[in-house]
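Enquirer: Build the 3D model from these lines:
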Amino acid sequence: MVIIPKLIDNIKNTFKGSYLLYPIIIIVAIPLLLIINTFWNLRSFNRDINFLIRHQAVSVTDTIKPQVVRMLKDGSNLNELLTQTRDSNSEIISITVIKELGNKIVVVSTTDKEIELGNLEKMGLNQLAVGFNQPVAGLSYDAEIGKNVWNVSVPMEKMDDSNYLLFLKFRVDKVEEILGRTARDSYIILAMLILATLVLLINHFIFFRKAQKTRELEELDKLKDEFISMAAHELKAPMTGLLGYLELLKEKISPSEKEKIAEDFKILNMLIKDLDKLINDLLDVSRIAQGRLKIEIKDVNVNVLLEDVIKTFIPVASQKNLTLNLQSGENLPLIKSDPDRIRQVVTNLVSNSIKYSLKGQIEIASTIKDNYIFIEVKDGGIGIPASEMPNLFSKFHRVKDRQTIEVRGTGLGLWITKKIVEMLGGKITVESIYGTGSKFSFTIPLTA
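Expert: This is a model prediction of the structure:
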């Protein structure tokens, strides 16, 4: 058969390269094994029950055989024995004693009226002739009671040099009831196993389809990152040239003309710097995603670094009537880390505080605790809604608020900040009350 190999090849091709192949095989195989095992147990159970009933019937027949012999010798009626002999799981319907008389079989005594009338075929004696030599038991359907009965024949001791045979019929209502109930329960379990298997398969294939969608989205995200990287690199060179030509243009313009367009130059310079920062952010996103962001370990004086960052923001803060306040930690040691990356993190946090603060002051503090430098940037700005906190450090996420609509940004700054802090071996946290302000804190280990 070539169909099965082709089917297996199709399945392998469908799940080729998928980590779901082996779980699917396991999920399919285990229920199938359980179903096969249940079928086998049902078959064995029926066989064992039949054996037990047959053995029980023969055993009961052997038990009452001495009483039958005694009653025959005494000339007693077997009906008395019939009423006396009842088994807990079986009920004797009739007792018959037959013997061989030459080439004939005759009834010596019986409690079965139909047999008294000479209907020996009802006993199946033509099939049970071997019963004169060994016990025989078998099932047959009794039309009178409308149920299966057990026919059992057991050889008896010889009397008057003739072979005698004890023939009993048993009802097995209780045993059949137990057998039926157990079989029903087994079939219910089997049906539940089949249903559970179908549910598992359906759920797994749904999960597989979702996994496929996830992989497609991951591939699209990868393509997006590659496009961002390519676009950022292509834009970086023209941007550098544009900044150079802007400075060159300033030198060529006469002082009188320069005063007239000073404000225009200022705006143009600000726009170019914003665009340059965007390109640098995109490049950082690409480098972080591809694991190419370099960390250069040097000696770092944290307080000096913070002072340098604050000096660059004083003009921008003054335009919004904001005060920058540095609380330098005392006796901070030199640490082993990347000063440029720490400066980038602090710059991002201070820049955000200035953008989202309308008045008051911005506090930058540094302390040392447990082999870590703690740096905090606290402002009295508009704060962050609680609903935005879980996604605050996500890529391209921006706080959606009526007060932030006019603030420009890409939603990359905090994502880059978090990644850099983690690459330096630290952690970053945020506390914020909407309408009151925010405090960003991050740690840097003393040694990388």
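Enquirer: contacts and neighbour counts: CA atoms only from here.
Expert: OK.
Enquirer: Assign L332 to helix, strand or coil.
Expert: coil (DSSP: H, G, I helix; E, B strand; the rest coil).
Enquirer: isn't it right next to T367, touching?
Expert: Yes: the pair L332 / T367 is scored as a contact, 7.4 Å apart, by Cα atoms under 8 Å.
Enquirer: So which of those two has more stuff around it?
Expert: Using other Cα atoms under 10 Å as the criterion, L332 and T367 rank with T367 on top: 18 against 15.
Enquirer: any idea what sits nearest the more buried one, other than its immediate chain neighbours?
Expert: Nearest residue to T367, sequence neighbours excluded (Cα to Cα, 6 or more residues apart in numbering): G329, at 4.7 Å.
Enquirer: Let me see the contact set for the one you found.
Expert: N303, A365, S366, T367, I368 (Cα atoms under 8 Å, 6 or more residues apart in numbering).
Enquirer: ok, now with 10 Å
Expert: Listed by Cα atoms under 10 Å, 6 or more residues apart in numbering, the contact partners of G329 are V302, N303, A365, S366, T367, I368, I373, F374, I375.
Enquirer: on that earlier part again, touching both of L332 and T367, which residues are there?
Expert: V302, N303, I373.
Enquirer: Can you give me the separation between F39 and D274?
Expert: As for F39, its distance to D274 is 74 Å (criterion: Cα to Cα, to the nearest Å).
Enquirer: Closest to S186 out of the shared contacts of L332 and T367?
Expert: I373 (67.7 Å; Cα to Cα).
Enquirer: did I read that right, the closest one in a strand?
Expert: Yes: assessed with three-state DSSP, I373 lies in a strand.
Enquirer: number of nearby residues for it?
Expert: 20.
Enquirer: I figured it was touching I444, is that so?
Expert: Yes: the pair I373 and I444 passes the contact test of Cα atoms under 10 Å, sitting 5.2 Å apart.
Enquirer: which residues do these two both contact?
Expert: I335, G426.
Enquirer: and the host helix or strand of D276, what does it pack onto?
Expert: Assigned by DSSP states H and E, D276 belongs to helix 262-290. Where contact means 3 or more Cα pairs under 10 Å, 6 or more residues apart in numbering; DSSP states H and E, helix 262-290 is packed against helix 173-252, helix 255-260, helix 413-423.
Enquirer: I'd like the structure of this one too, to check against the first:
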Amino acid sequence: MISELLVLLENGLKVMRANSKMVLVGILVFVFPLLFAWLTHNFFVTATTNIETSEKQRISSIHDSIATIATMTRVSSSTVLKQVVAKLKKDNQDITKTRIISEVDNKYLIIFDSENAYLNLTEKSDQLYRNLPPNASEGVYIYKLVIDGKRIWQVLSTVEVKGEKRYIFTEHDFSYIDSVMLSRKQQSYLGLSAIFLFLIALAYWLNRQTDWYKKYKVLTTQLAQRDNFTNMIAHEFRTPLTVIKGYASFLNESKSLTQEDIRYIKNIHTATEQMVFLVNDFLEVARLQSGKLKVELAKINLNLILNQVSTDLQSLAHKKNLELVLNTKEEPIYLVTDANRLKQILINIVTNAIKYTGSGTVTIEAKETKDSITIVVKDTGMGISATDQKDLFVPFTRVGGVDESAVTGTGLGMWITKQLIDLLGGLIEVESIKGVGTHIIIKFDTSKKLE
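Expert: Sure, this is the predicted structure:
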């Protein structure tokens, strides 16, 4: 029997360990409210008992005060007794009746009545006095009644005056006190109900939080696996693409090829170059999303970077019969940033400007003020509508309604550019008019001291 109980207990503990969340929910939803309800009930039981004890002591003191004057021979005309009873009733609002009854010839005559309604009349309900126990003279005797739903106490005590037995009778209505206690109880149980509802909501919230955390862990793992897979695939693609591109370059230099062969080789070279750009974009996105891309800040001369970008992209501009213009001052413009990343940003922006400009000019400008450095890339291209400007930095989105077969791209360039500018602590803005041209503006705050 004991072994079976131990096995049952062990199995129960295993279930609890496996479902600790449900145990916590059970404690919050059931154990705590029941504990609070039990404590509240015990509190009110104790409070009611203490109040009743206090009421008995108070009533006993009232009877003692009246008994002192009731020993007078003529209580019916006693002004002092009337004043004392009036004062007692004022201080104890539960008193509804006060009488003094004298037992004469086995009859019960009312010799004092606080209401004066039954003065000098014989008490009709004399069973109240006749049924007093023998020890009633030692203190007060209480008849506990409930009349019309109200808790009523009828209290008797006795005194001897020159061989005459007198009864002191008071009636107490505790309906007001009971209504206050009932109101307190209702408020307490309403509070308990609110706590119960709060605990249910808390248990539900904890349950959801636990589920969300589990889903978050699963999603984090899946994202890490996705990033690792993307990196692996991108690296694996880049190596053979580089080899293909290299062999295409070697074949292009051969003297024995026909013009058609050369055209095919150029197509292979262009396609592999586009694939390499695509793979590089995917790698850049993976590094940015995983937070692994780091920047190395240093003080640089911005003019040197702008000159390099302009020189590198002149050939691309010439292929489209565009003029690529660089407008900078001769004085050096110093900026604390990552030179390689800034160059990457500018190449992305200027390359886009050249791609989407059919004719005219692409201009690169740099301005320095007291608190900032601004780089502006202007073009006279097709422009971007206000609606499309909102999607300009959204990944895998190409704006402007361009012919995607004529203008190649992944829709990642401007998103990568925006992320890199954010990493460098800069801001990027777009000003464009459809059919007129576009200005891409990059701002860096230089109010902080250069280091």
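Enquirer: Mind naming the longest strand for structure 1?
Expert: strand 147-159 (DSSP state E).
Enquirer: Now for R17 of structure 2: which residues touch it?
Expert: N11, V23.
Enquirer: Kindly apply the preceding question to V28 of structure 1 instead.
Expert: With Cα under 10 Å, 6+ apart, V28 of structure 1 has these contacts: Y22, T197, L198, L200, L201.
Enquirer: quick revisit: can you give me the offset of the helix holding D276 of structure 1 from its chain's centre?
Expert: Using Cα atoms, centre = their mean, to the nearest Å, the mean C-alpha position of helix 262-290 of structure 1 is found 44 Å from that of the whole chain.
Enquirer: circling back: okay, buried residues for the next helix or strand after the longest strand of structure 1 please.
Expert: Following strand 147-159 of structure 1 in sequence order, the next helix or strand is strand 162-171 (DSSP H and E). Buried residues in strand 162-171 of structure 1, counted by 16 or more other Cα atoms under 10 Å: N163, Y164, L165, L166, F167, L168, K169, F170, R171.
Enquirer: Let me have those in JSON lines, extended by distance to F396 of structure 1.
Expert: Output for the buried residues of strand 162-171 of structure 1, formatted as JSON lines (distance: Cα to Cα, whole Å):
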{"residue": "N163", "distance to F396 of structure 1": "102"}
{"residue": "Y164", "distance to F396 of structure 1": "100"}
{"residue": "L165", "distance to F396 of structure 1": "97"}
{"residue": "L166", "distance to F396 of structure 1": "95"}
{"residue": "F167", "distance to F396 of structure 1": "92"}
{"residue": "L168", "distance to F396 of structure 1": "89"}
{"residue": "K169", "distance to F396 of structure 1": "87"}
{"residue": "F170", "distance to F396 of structure 1": "84"}
{"residue": "R171", "distance to F396 of structure 1": "81"}
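Enquirer: just curious, which of those residues is nearest to E80 of structure 1?
Expert: Using Cα to Cα, L168 is the member of these that sits closest to E80 of structure 1, with 14.7 Å.
Enquirer: Give the aligned equivalent of that closest one in structure 2.
Expert: Using TM-score structural alignment, the partner of L168 of structure 1 in structure 2 is T170.
Enquirer: In contact with V149 of structure 1, which residues are there?
Expert: 90-93, 138-142, 169-173.
Enquirer: Give the PyMOL command for selecting the buried subset of these.
Expert: In PyMOL syntax, the buried subset of the contacts of V149 of structure 1 is picked out as below (16+ other Cα under 10 Å):
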select buried, resi 90+91+92+93+169+170+171+172
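Enquirer: and the gap between L427 of structure 2 and D173 of structure 2?
Expert: Distance from L427 of structure 2 to D173 of structure 2, by Cα to Cα: 80 Å.
Enquirer: meant to ask about W38 of structure 2, not that
Expert: Distance, W38 of structure 2 to D173 of structure 2, by Cα to Cα: 29 Å.
Enquirer: Likewise for Y334 of structure 2?
Expert: 93 Å.
Enquirer: got the buried residues for stretch 295-310 of structure 1?
Expert: I297, V300, V302, N303, L306, I310.
Enquirer: Pull the distance from it to the chain's centre.
Expert: With Cα atoms, centre = their mean, you get 46 Å for stretch 295-310 of structure 1.
Enquirer: what does that stretch rub up against?
Expert: By Cα under 10 Å, 6+ apart, stretch 295-310 of structure 1 touches 317, 324-344, 346-347, 350, 364-367, 373, 375, 420, 423-424, 446-448.
Enquirer: on that earlier part again, nearest to K12 of structure 1, of the buried residues of strand 162-171 of structure 1?
Expert: R171 (56.6 Å).
Enquirer: tell me the contacts of the closest one?
Expert: Counting by Cα under 10 Å, 6+ apart, R171 of structure 1 touches 57, 87, 89-94, 142, 145, 147-151.
Enquirer: preserved in structure 2, out of those residues?
Expert: Among these, the contacts conserved in structure 2 (both residues aligned by TM-score structural alignment, their matches' Cα atoms under 10 Å) are N89, S90, E91, I92, I93, D142, K147, N148, V149, W150, N151.
Enquirer: ok, the last one to E296 of structure 1 distance?
Expert: Spelled out, it's N151 of structure 1. Going from N151 of structure 1 to E296 of structure 1 by Cα to Cα gives 96 Å.
Enquirer: hang on, the earlier thing: could you list which of the contacts of stretch 295-310 of structure 1 belong to strands?
Expert: Using DSSP E, the contacts of stretch 295-310 of structure 1 in strands are 324-327, 335-337, 364-367, 373, 375.
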